[in-house]
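> Give me a 3D structure for the following:
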Amino acid sequence: MNFIPYLEEKVLEQIGTFDLKIPKYQRPYKWRKEHVIQLLDDLYENIYQKPNNKYRAGSIIIHQDGNDCNVVDGQQRLTTLTLIFLFLKRQKNISSDLKLLFGTKFKNIISKNNIKYNYKVIENWFNSKSFDNKDLQYFAKKIETQLQFVQVTVSKQDEAFQLFDSQNSRGKALFPEDLLKAFHLREMEKDGYPEIDLEKYSIKWEDYILDEKKLINILGHHLFRIRKWTKGDKEYSFSKFHINEFKGISLSSKNMYNYDLPFRVLEGYSQNTQNDRLLRNFHIPNKYPFQLTMPIINGKNFFEYVFHYLELNEELFYKTEKNRFNSFYNQLCFGNNTQKYLSEDFEYEKSWRTGDVKVRNLFENICLLYVDRFGIGNFDKVYFEEFYKNAYQLRLDNKAISDNSILNYKKGQKFFKSIPNSYSPEELHSDLFCNYFSEKKWAEQDFVSSTEDIYGYLKGGKNAG
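As a prediction, this is how the structure comes out:
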């Protein structure tokens, strides 16, 4: 039976009587040492040392689904409080009737590692205090009766997530990649995927976050910017306020529109080929034919979309085997002369300055958009050389480069219109060829430092090997 969301002030012992569960779409337990110590210090100062004081520790959102009470927001604090009472029970023999999250099985390796580490942090914190058994019993009872939350209870999952998104848009608890993961795992649940699939995509998502922040890089520096720039939107920095860019067609929705029918058909086709042994035997392609600027299909398809572009980005820019573009990219974008594209050394020792990184990202996104449309096999040197010349003129012309410098730079931004509107690479030629017409000869005082060889290449003074 559905009911209107309601808000109550509750102390921990009231919340702790519920059979709380962590939904599969939740992020891992990520609190660090400083968060745990801050909570313990707050409890000590505001509850233990103040006899009649109630201390409010924020809000939690509960989705009441039948007999289950799913924690939509607040799991980091509740998990830490569970660890505190676990320590008090196990090692100090302090009794408590709190259920909290004692029955929860944490499968994610990130959660497991943080739980083990933070349990030790809690142990060290208590051992540093001169508590006797009576003090600990008093402290535990005070936490149960004086630690207060604002509990928001809803019966509909959509309402829970609306609150979840708005709650975190005002705070700093979640990053956009956390919100997107939760949203699309929830969509997978709606589409009927089993728990093992949700866990698989959740773990892979988190692995990419930890792997040199590759996930954050592909979402914020590449996919978000390219999708916005192809639409003419002058957006640069990706945040939690922009996550709707990565929400789209819900396959579980009963509302169907003409525009989404081709994508539903393609999704069904790709799923069928994966499950059809005959089609697999004939090597019929079973991967969804992603295009960078396509509408997002919520759920599993979104995760596959992001993973596809992580792999394409890796293949294009970081492939270890030698190829013409990779040699060009490493030598002219970083000054790495171990794998030469030009016949002579190319000096670029300050390629990691903020402005230089912005220009390089502009060049990378033009290349990624081109390869996405026409394929790596059609990425001839005439294209990547001219993309470079168009992008890197900005580095020569501007000593300071801001986000707006990139957004308003016509020689670079024009490709985000022309590439998606071209049906063959040759159609780009009218926008492609770029000569550098500066009348100035190279002088350190007239150009930003460490760009002399860029100047030489754009003026035609450095040639390919």
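
> alpha carbons only for contacts and neighbour counts from here, please
Will do.

> What ranges does the stretch 101-250 of the chain have for its strands?
Applying DSSP state E, counting those that start in this stretch to the stretch 101-250 of the chain gives strands spanning 147-154.

> number of nearby residues for the nearest residue to Phe241 once chain neighbours are set aside?
Closest residue in space to Phe241, ignoring its immediate chain neighbours: Ser169 at 6.9 Å, by Cα to Cα, 6 or more residues apart in numbering. By other Cα atoms under 10 Å, the residues close to Ser169 number 17.

> and the gap between Ser169 and Ser59?
14 Å (Cα to Cα, to the nearest Å).

> Return the longest helix in the protein, judged by number of residues.
Longest helix in the chain, counting residues (DSSP state H): helix 354-374.

> That helix packs against which elements?
On a contact count with 3 or more Cα pairs under 8 Å, 6 or more residues apart in numbering; DSSP states H and E, helix 354-374 meets helix 381-397, helix 403-407, helix 410-413, helix 415-418.

> tally of neighbours for Asn378?
Other residues within reach of Asn378, judged by other Cα under 10 Å, total 13.

> who's in contact with it?
Residues near Asn378 by Cα atoms under 8 Å, 6 or more residues apart in numbering: 371, 425.

> Make sure Asn435 is actually in contact with Gly456.
No: look at Asn435 against Gly456 with Cα atoms under 8 Å: they stay out of range, at 11.9 Å.

> Among those two, which residue is more densely surrounded?
Gly456 (16 against 12).

> any idea how far that one lies from Tyr288?
Distance of Gly456 to Tyr288, given as Cα to Cα: 43 Å.

> Now the second one, please; I'll put the structures next to each other:
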Amino acid sequence: MKEQDVKVTVCSFLELFTKEAIFPIGIDTYQRPYVWGEDKVQELINDLTEYLKDPKGLCYYMGNVLLHQHNQKQKLFIIDGQQRLTTLSILYFVLNGKFTDGDKMTMEYHSPLSTLNIKKTQLLFDGIKEQWKDKADFLFSNINLTCITTLEEDMAFTFFDTQNNRGVKLNPTDLLKAYHLRSIGNAEYLDIQINCASRWEKIQSYNTLFGQKKDYTAELFHQFLWRSRVWRGQRVIYRENDNEVLNEFQKNTLPNQSSVTIPLYPNANNTLGKKLTIKVNQGYTIQPANIESSNNSAHLPFTLRQPISDGLGFFLFAEKYADLVRLLLVDKDLKDNEIKAFRVFYNQVWSNVSLYLKELYVLSTVMYYDKFGSEKLLEYCLWLDHVLGAIRIEKQYIFKEAPLKFLKESDNNLLDVISQAFRTEEVILFLKKINNTRAVYSNEKIKSGKGVQGWYKQNVLGYYDKSDFNQKHNWINENFINTKLNSK
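Sure, this is the predicted structure:
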């Protein structure tokens, strides 16, 4: 690294946009939307209010800003600091009725989430507009930042990965997005980068299913993709953390020789293709048979436990499973009777079950559908309920270790059984043979409709139109399943 490749200066917000920036400051395609919420903005307002009461001749310091000087595009791209710079720019606009002088303010936002949050932030700043208007020049001349400008993008991300500042801490999925967009290549593949960034923003716009994550991409990678790939065997099964997610989907991905073509692997979704080539805005082609497919990402020929290629392969893999989960649980225009029947059962019985059991129920169903499609989907889901429901009936309190205990203590890991099975009957037979479920249902004394166990019992009995759990294992039969599949 040459000394001239990195420039470090301390400057005010005004100086950054009027003197320090040799090119207009912008936001690259891989950056996430503007996500500061009311709590972060109000925190800044409170801090600045205290500062303006008694500056004591000091500046108000807001941490580091990382910039990549892209000479070819003649832009200073923000690597880190977008949230703070956006918030300060909104405040500047509210107090001055314009952006900073000159042509150095070129930050553009394309996500609806950014638009929504910018409007909310502006409304908050409108509340202090009259109090601060006369202090605007002083304020923006004394809000200081350390600006680190690099000529190499990779060098900027090296700084980014190791520093910690006042900004919103990025999720692992934000880092994964940046890493894999950079893996796509140079300006020759800008259309592919933009296309992949657009796919990612589409996934981010989805509502979360479990409510534990603010961003659907975080939920997808933590609660579906990581677990489906790593929860193997029965000896070592543990819950994920941020570093584990990064290791699996960044360090463990495979380098790809082409930015537009990725290798394929034999699986139930793919018996002919050896590689896939993307055609921006026109779907994709599977070679060598040149099979044209649709734009429905849920049908991409991947499987959950296959190797993932970096760059394009990563984004297509993420989009496939984001849309597959939505196909099972969210999409409204359903034509497949098996999926319709599963959705009815899920909404009636499992949508309000304990989070930890529900996560395993949905994950197992996603893995089953990924392997076999909708073949015998309802039968599988009813037997899965029979097994996991016994845990709900037996335990008044369900802790986060319950799913791991189930996978470890069964005769085999259910997720491995699904992944390795050749026929649907193998998986269903495995569920039927799990010990102790009959005894749990025969011996339970739970009052229907009372407490979490009672509500579950009431919902199950309502679905099967029964009054108690006597001989429950006999309820799941061909006649009952056909009735549910043919009901409207």
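
> quick one: TM-score?
Once superposed, the chains reach a TM-score of 0.76 (TM-score structural alignment, normalised by the length of structure 1), with 430 aligned residues with a Cα RMSD of 4.1 Å.

> just to revisit the earlier point, tell me which of the helices and strands packed on helix 354-374 of structure 1 lies nearest to Ser239 of structure 1.
Proximity to Ser239 of structure 1 (Cα to Cα) singles out helix 403-407 among these, at 14.8 Å.

> what's the matching range in structure 2 for the closest one?
Helix 403-407 of structure 1 lines up with residues 400-404 of structure 2 when matched by TM-score structural alignment.

> That stretch: which residues count as buried?
Across stretch 400-404 of structure 2, burial judged by 16 or more other Cα atoms under 10 Å covers 402-404.

> need the longest strand for structure 1.
strand 55-65 (DSSP state E).

> Where in structure 2 does that one align, residue-wise?
Aligned by TM-score structural alignment, strand 55-65 of structure 1 falls on residues 60-70 of structure 2.

> Which element, helix or strand, includes Arg326 of structure 2?
helix 312-329 (DSSP states H and E).

> between the longest strand of structure 1 and strand 147-154, how many degrees?
30 degrees (axes from the mean of the first three to the mean of the last three Cα atoms, to 10 degrees).

> Mind reading off the mean deviation between strand 55-65 of structure 1 and structure 2?
For strand 55-65 of structure 1, the mean deviation from structure 2 after alignment is 1.9 Å (mean Cα distance after the TM-score superposition for structure 1).

> In a markdown table: the buried residues of stretch 400-404 of structure 2, plus distance to Asn479 of structure 2.
A markdown table is the format used below for the buried residues of stretch 400-404 of structure 2 (distance: Cα to Cα, whole Å):
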| residue | distance to Asn479 of structure 2 |
| --- | --- |
| Ala402 | 33 |
| Pro403 | 31 |
| Leu404 | 34 |
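
> Closest one to Glu359 of structure 2 out of those, please.
Taking Cα to Cα as the measure, Glu359 of structure 2 lies nearest Pro403 of those, at 8.5 Å.

> How much space separates the closest residue to Ser424 of structure 1 other than its chain neighbours from Tyr193 of structure 1?
Spatially, and ignoring its direct neighbours in sequence, Ser424 of structure 1 is nearest to Phe374 (7.4 Å; Cα to Cα, 6+ apart). Counting by Cα to Cα, the gap from Phe374 of structure 1 to Tyr193 of structure 1 is 33 Å.

> what's the answer for Glu144 of structure 1, then?
Using Cα to Cα, Glu144 of structure 1 is found at 38 Å from Tyr193 of structure 1.

> do the same with Gly412 of structure 1
From Gly412 of structure 1 across to Tyr193 of structure 1, the span is 42 Å (Cα to Cα).

> Please identify which of these two sits among more neighbours.
Just comparing Gly412 of structure 1 and Tyr193: by other Cα under 10 Å the higher neighbour count belongs to Gly412, 23 against 15.
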